[in-house]
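Asker: I would like to see how this sequence folds:
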Amino acid sequence: VLASGGVGKVYRYTSNPDTSTGDGIAMAWRAGCRVANMEFIQFHPTCLYHPQERSFLITEALRGEGAHLKLPDGTRFMKDHDERCELAPRDIVARAIDFEMKKHGLDHVWLDATRLGEDFLKEHFPTIHARCLSLGIDIARQPIPVVPAAHYTCGGVVTDLHGRTDLPGLYAVGETTYTGLHGANRLASNSLLECVVLGRTCADDITAQIPAALPKVPAWDESQVSDADEEVVIAHNWDELRLLMWNYVGIVRTTRRLERALHRIKLLRSEIDDYYAAFRVTRDLLELRNLVDCAELIVRSALSRQESRGLHFSRDYPRTLPVSFPTILCKKAKKKDAWLP
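Answerer: Presented below is the predicted three-dimensional model:
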């Protein structure tokens, strides 16, 4: 059963843990499973921007209580993007922040909650108040630096409602999967409900099967490889992949950006494959290899959707089509790097 989470670490900024490297999705794809809706990556609008804390979320409830998003000069900007201002849906707020950051060349924007008062913040948001204070940010007296961050992967390995994939005996559950329950966006906390329900149906289906004899797995042979001579190559490719995905395949997309990203991903894949073939595998190398596979799946999916819908927004195709279908990718048999939409 694949239950390895999403692909958040493919982006420079993410709320996900370091283990969210798309391992299950990449393994299933290489094994021949279909993958769907990878273009729908949910971004949380307000992740703390701080060198010591790269995945700490500033809850949207803070905006709900009256915190304001501002530029460095103190100007509120959400009113220019949506009449609901800071109370607009998550994807609209994330796009607005992304727009302002790119327009003004900013690394982040500010979330100002000082108007709520210290007593209120301590009582209603004790964790955020304490964590920010430990990092030198007194949210009762100064604004919080925030940036949108990749949050949830709505696509993944195609399964049925029992967690069955295209390969007999291989199941997948949770964020690794595309079950069809999220569509083009995710309603908050529905992912938890999905895990509870699909986890049960998956277990029930497995226990109903007659156990099959397992083939013997050959011992891993690393006699033809050596220790890596330059680990910096992995670190450099990891950083480059995450940065190009953030800049070219982020919250707002264009066909030109996607095509540029795909070109660079192909070059990175070639370098990573050469490295994988020549040196002993490490956790960092395995995760990088899986991330580059997932990055290509995201880009291919985004290029094939010629509309804007849910979490996928394209400047070249800003309208939503009256009828839409899932983006399902599959490989042609016995042909390397061949794709079918």
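
Asker: CA only for contacts and neighbour counts going forward, please
Answerer: OK.

Asker: and the strand ranked longest in the chain, how far out from the chain middle?
Answerer: Scanning the chain for the longest strand, with DSSP state E as the assignment, gives strand 144-153. Here strand 144-153 is found 10 Å from its chain centre; the criterion is C-alpha atoms, centre = their mean, to the nearest Å.

Asker: contacting residues around it?
Answerer: 6-8, 11, 13-16, 38, 40-50, 58, 94, 97-98, 107-113, 137, 175-176, 186 (C-alpha atoms under 8 Å, 6 or more residues apart in numbering).

Asker: from those residues, which land in strands?
Answerer: Ile41, Gln42, Phe43, His44, Pro45, Thr46, Cys47, Leu48, Val109, Trp110, Leu111, Asp112.

Asker: need those residues in TSV (columns: distance to Trp339 and neighbour count).
Answerer: TSV is the format used below for those (distance: C-alpha to C-alpha, whole Å; neighbours: other C-alpha atoms under 10 Å):
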residue	distance to Trp339	neighbour count
Ile41	21	26
Gln42	25	25
Phe43	27	26
His44	31	22
Pro45	33	26
Thr46	36	28
Cys47	35	27
Leu48	38	27
Val109	39	23
Trp110	42	25
Leu111	43	26
Asp112	47	23
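
Asker: and His263, which helix or strand is it part of?
Answerer: Using DSSP states H and E, His263 sits in helix 255-278.

Asker: which residues touch the following helix or strand past that helix?
Answerer: On the C-terminal side of helix 255-278, the nearest following helix or strand under DSSP H and E is helix 283-304. Here helix 283-304 makes contact (C-alpha under 8 Å, 6+ apart) with 7, 9-10, 21-23, 25-27, 35-39, 234, 237-238, 241, 245, 249, 255, 258-259, 261-262, 265, 268-269, 272-273, 276, 312, 327-329, 341.

Asker: buried subset of these, written for ChimeraX?
Answerer: Buried residues among those (16 or more other C-alpha atoms under 10 Å), as a ChimeraX selection:
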select :7,9,10,21,22,23,25,26,27,35,36,37,38,39,234,237,238,241,245,249,255,258,259,261,262,265,268,269,272,276,312,327,328,329
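
Asker: neighbours of Gly64, just the number please.
Answerer: For Gly64, the neighbour count with other C-alpha atoms under 10 Å is 12.

Asker: list the contacts for it?
Answerer: Gly64 neighbours (C-alpha under 8 Å, 6+ apart): Glu86, Leu87.

Asker: and it, how far is that from Ala130?
Answerer: Using C-alpha to C-alpha, to the nearest Å, we find Gly64 at a distance of 20 Å from Ala130.

Asker: now do Arg200
Answerer: Going from Arg200 to Ala130 by C-alpha to C-alpha gives 37 Å.

Asker: now show me the structure for the sequence below, then we'll compare the two:
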Amino acid sequence: MAGKYLVNFNASALPQVEAEYLIIGGGIAGLFTAWAAAQAGAQVTLLTKRSIVESNTDRAQGGIAAALGQHDSPELHMQDTLVAGAGLCDEDAVRILVTEGPDRVRELIDMGACFDRTGDHLCLTREGCHSQHRILHAQGDATGAEILRTLYEKVVALPSVEILEDQYVVDLLVKGNICYGVLALDQISGEFRVFWGQVVILATGGSGRLYNYTTNPEVATADGIALAYRAGAEVMDMEFIQFHPTSLVLPDAPRFLISEAVRGEGALLRNARGERFMPQYHGMAELAPRDIVSRAILSEMAKTGANSVFLDLTHLDADKIKERFPTITLTCSQYGLDITKDLIPVAPAAHYMMGGVKTDLWGQTSIERLFSCGEASCLAVHGANRLASNSLLDGLVFGGRIVQKATAILKNRITNRPEFGCQELLSDPDVDFISLRTQLQQIMGEKVGPLRTAQRLAEALAFFDRWAYLKNYEVKETFQMEVRNMLEVGELITEAAMMRTESRGGHFRLDYPETSERWRKHILLRR
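Answerer: Here you go, the predicted structure:
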């Protein structure tokens, strides 16, 4: 039992809530799935860890990719996705993404999403590794916030959807490889409850907070992947972490994302000596794949002894820049930077998890009645390195497909459920969880970051071994639960990175710098 649950509990003694669709997470993947399920006539209960606006979706600046341009096509979008994915994309998944994606985006527009336009025409921009202008954006650089606003307004108005905020899902309730529901902690009342679901969907988002430098919000602590892994689900591609090349580097500022769309509009990267350097590293220069740009920046930082490089927009039209990037302009101005006149200090930060809970093309995990979509899931649609602005599209397309599959499952309803509980965990480990979380983030940043070696990974694994005994103890509050989840997933990332003795996409080994055809395969991990 040790390692399967985080707390001692007896499900039959707790308050019980019944749901048809039980969705965990309130970003684009969770909200769109809730909307699609309601359109199919289902009752939906959606649980969020904090408020509905605290997600990676809200922070998404650059946009959403879809082949809607006059000279674009799903085939071109597919080719760009495959190139970025570095040989590990599932071609069937990519084809679904790029062919169904335009219709999902049109649905967003029909719901009221206000994407930027010139007259009647959608404004389309270009980002790294895209061969066409196909990125839709809203309010310049607030695309995710606009999509979240649109979906939330639609979903909250639906009588068949109940949204419960401040609900921390502690563990999945799985027996006989069937998921029956979840154990959740109401963070307002402090009460544990059991939510039973005919279908349970993980849409819990990212893992960026495992790292000391990240563009992700505080809620991105890899909870969904940890939940699924503890319950026995397969996880895949855990070694592939995308480090965004350009996060703001200032002493008193958080690592704020400077969108790739800034480079798409013509910004240049310069080192501490003021030299433009990207043409030396890749033919696409500043629009090369993110992993290449990140490593180039780290190389230039090492050469110059600096803690950042610089984004240069000073040669671009100032009024156009302020109109296109109002959020970035305002945020930088709060720290005394005028992005139309000053160079912006930037460096890589953890941004996106390509790996996650393994699913099929319909979002089904290796556990019956448990589905996953969005950043918490992995069906190899992003391969070893996600193409810019494909993540929002991923949440829409594969969230919607879950409903198509789950509709049939709802016809065969669960009426009898097994007993669930745990009374074996020890109480009160003498641990400073605040310090432990800081140590974990530093270890991940230093040992399991953009540049990896066997020695660094071994040192990280030794750290996880030292804390393995915590699996015998229960944890009392959500902060401690988050740290346990971060330890679980940090170890999975490190194990997979140690196993993959090559460099590919978001995984780079200094001791194995070449890409190996022998490693054109996926690593699956299961508890």
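
Asker: on that earlier part again, and for the longest strand of the first structure, what span of the second structure is it aligned with?
Answerer: Aligning strand 144-153 of the first structure against the second structure (TM-score structural alignment) gives residues 344-353.

Asker: so how much does that stretch differ from the first structure once superposed?
Answerer: Its matched residues in the first structure lie on average 1.2 Å from stretch 344-353 of the second structure after superposition (mean C-alpha distance after the TM-score superposition for the first structure).

Asker: helices along the stretch 51-200 of the first structure, start to end?
Answerer: Applying DSSP state H, counting those that start in this stretch to the stretch 51-200 of the first structure gives helices spanning 61-64, 90-104, 118-124, 126-134, 190-207.

Asker: nearest to Asp316 of the first structure, out of these?
Answerer: helix 90-104 (15.4 Å; C-alpha to C-alpha).

Asker: next, the buried residues of the closest one.
Answerer: Neighbour count says helix 90-104 of the first structure has Arg90, Asp91, Ile92, Val93, Ala94, Arg95, Ala96, Ile97, Asp98, Glu100, Met101 buried, by 16+ other C-alpha under 10 Å.

Asker: tell me the spatial nearest neighbour of the fifth one, not counting adjacent residues.
Answerer: By that I understand Ala94 of the first structure. Pro45 (4.4 Å; C-alpha to C-alpha, 6 or more residues apart in numbering).

Asker: contact partners of stretch 297-306 of the second structure?
Answerer: Pro245, Asn271, Ala272, Arg273, Phe277, Asn307, Ser308, Val309, Ala347, Pro348.

Asker: could you rerun that using 7 Å?
Answerer: For stretch 297-306 of the second structure, the surrounding residues in contact (C-alpha atoms under 7 Å, 6 or more residues apart in numbering) are Asn271, Ala272, Asn307, Ser308, Val309, Ala347.

Asker: chain center to that stretch: distance?
Answerer: That offset, for stretch 297-306 of the second structure, works out to 28 Å (C-alpha atoms, centre = their mean).

Asker: thinking again about what came up before, can you put the helices of the stretch 51-200 of the first structure in CSV and add distance to Leu214 of the first structure?
Answerer: Shown next, in CSV, are these (distance: least, C-alpha to C-alpha, whole Å):
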stretch, distance to Leu214 of the first structure
helix 61-64, 50
helix 90-104, 45
helix 118-124, 53
helix 126-134, 48
helix 190-207, 15
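
Asker: of the ones you listed, which approaches Tyr317 of the first structure most closely?
Answerer: Per C-alpha to C-alpha, nearest to Tyr317 of the first structure of these: helix 90-104, 15.5 Å.

Asker: aligned against the second structure, show me the partner of Thr19 of the first structure.
Answerer: So, by TM-score structural alignment, Thr19 of the first structure is matched to Val219.

Asker: and for that match, the neighbour number?
Answerer: 20.

Asker: and it, how close does it get to Leu268 of the second structure?
Answerer: 32 Å.

Asker: could you do Glu375 of the second structure as well?
Answerer: Distance of Glu375 of the second structure to Leu268 of the second structure, given as C-alpha to C-alpha: 29 Å.

Asker: more neighbours, those two?
Answerer: It is Glu375, of Glu375 of the second structure and Leu268, that has more neighbours when counted by other C-alpha under 10 Å, with 28 against 22.

Asker: the more buried one matches what in the first structure?
Answerer: So Glu375 of the second structure corresponds to Glu175, using TM-score structural alignment.

Asker: so who does the nearest residue to its match once chain neighbours are set aside touch?
Answerer: Nearest residue to Glu175 of the first structure, sequence neighbours excluded (C-alpha to C-alpha, 6+ apart): Gly5, at 4.7 Å. By C-alpha under 7 Å, 6+ apart, the contact set of Gly5 of the first structure is Ser20, Gly22, Gly174, Glu175, Thr176.

Asker: between those, which is nearest Pro322 of the first structure?
Answerer: Proximity of those to Pro322 of the first structure (C-alpha to C-alpha) peaks at Glu175, which lies at 27.5 Å.

Asker: show me what contacts the closest one?
Answerer: Glu175 of the first structure makes contact with Gly5, Gly6, Thr153, according to C-alpha under 7 Å, 6+ apart.

Asker: and it, how far is that from His151 of the first structure?
Answerer: In terms of C-alpha to C-alpha, Glu175 of the first structure sits 11 Å off from His151 of the first structure.

Asker: what helix or strand is the residue mapped onto His236 of the first structure from the second structure located in?
Answerer: Alignment note (TM-score structural alignment): His236 of the first structure maps to Ser435 of the second structure. Using DSSP H and E, Ser435 of the second structure sits within helix 433-447.

Asker: contacts for that helix, please.
Answerer: The contact list for helix 433-447 of the second structure (C-alpha under 7 Å, 6+ apart) reads Leu210, Tyr211, Asn212, Arg456, Leu457, Ala460, Gln480, Val483.

Asker: and the buried residues of helix 90-104 of the first structure as CSV, adding distance to Phe120 of the first structure?
Answerer: Putting the buried residues of helix 90-104 of the first structure into CSV (distance: C-alpha to C-alpha, whole Å) gives the following:
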residue, distance to Phe120 of the first structure
Arg90, 24
Asp91, 27
Ile92, 27
Val93, 24
Ala94, 26
Arg95, 29
Ala96, 27
Ile97, 26
Asp98, 29
Glu100, 29
Met101, 30
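
Asker: what's the most distant pair in these?
Answerer: Arg90 and Met101 (16.6 Å).

Asker: all the strands of the stretch 1-150 of the second structure, residue numbers only.
Answerer: Taking DSSP state E, counting those that start in this stretch, the strands of the stretch 1-150 of the second structure run over residues 9-10, 16-24, 44-47, 64-65, 117-118, 121-122, 124-125, 135-136.
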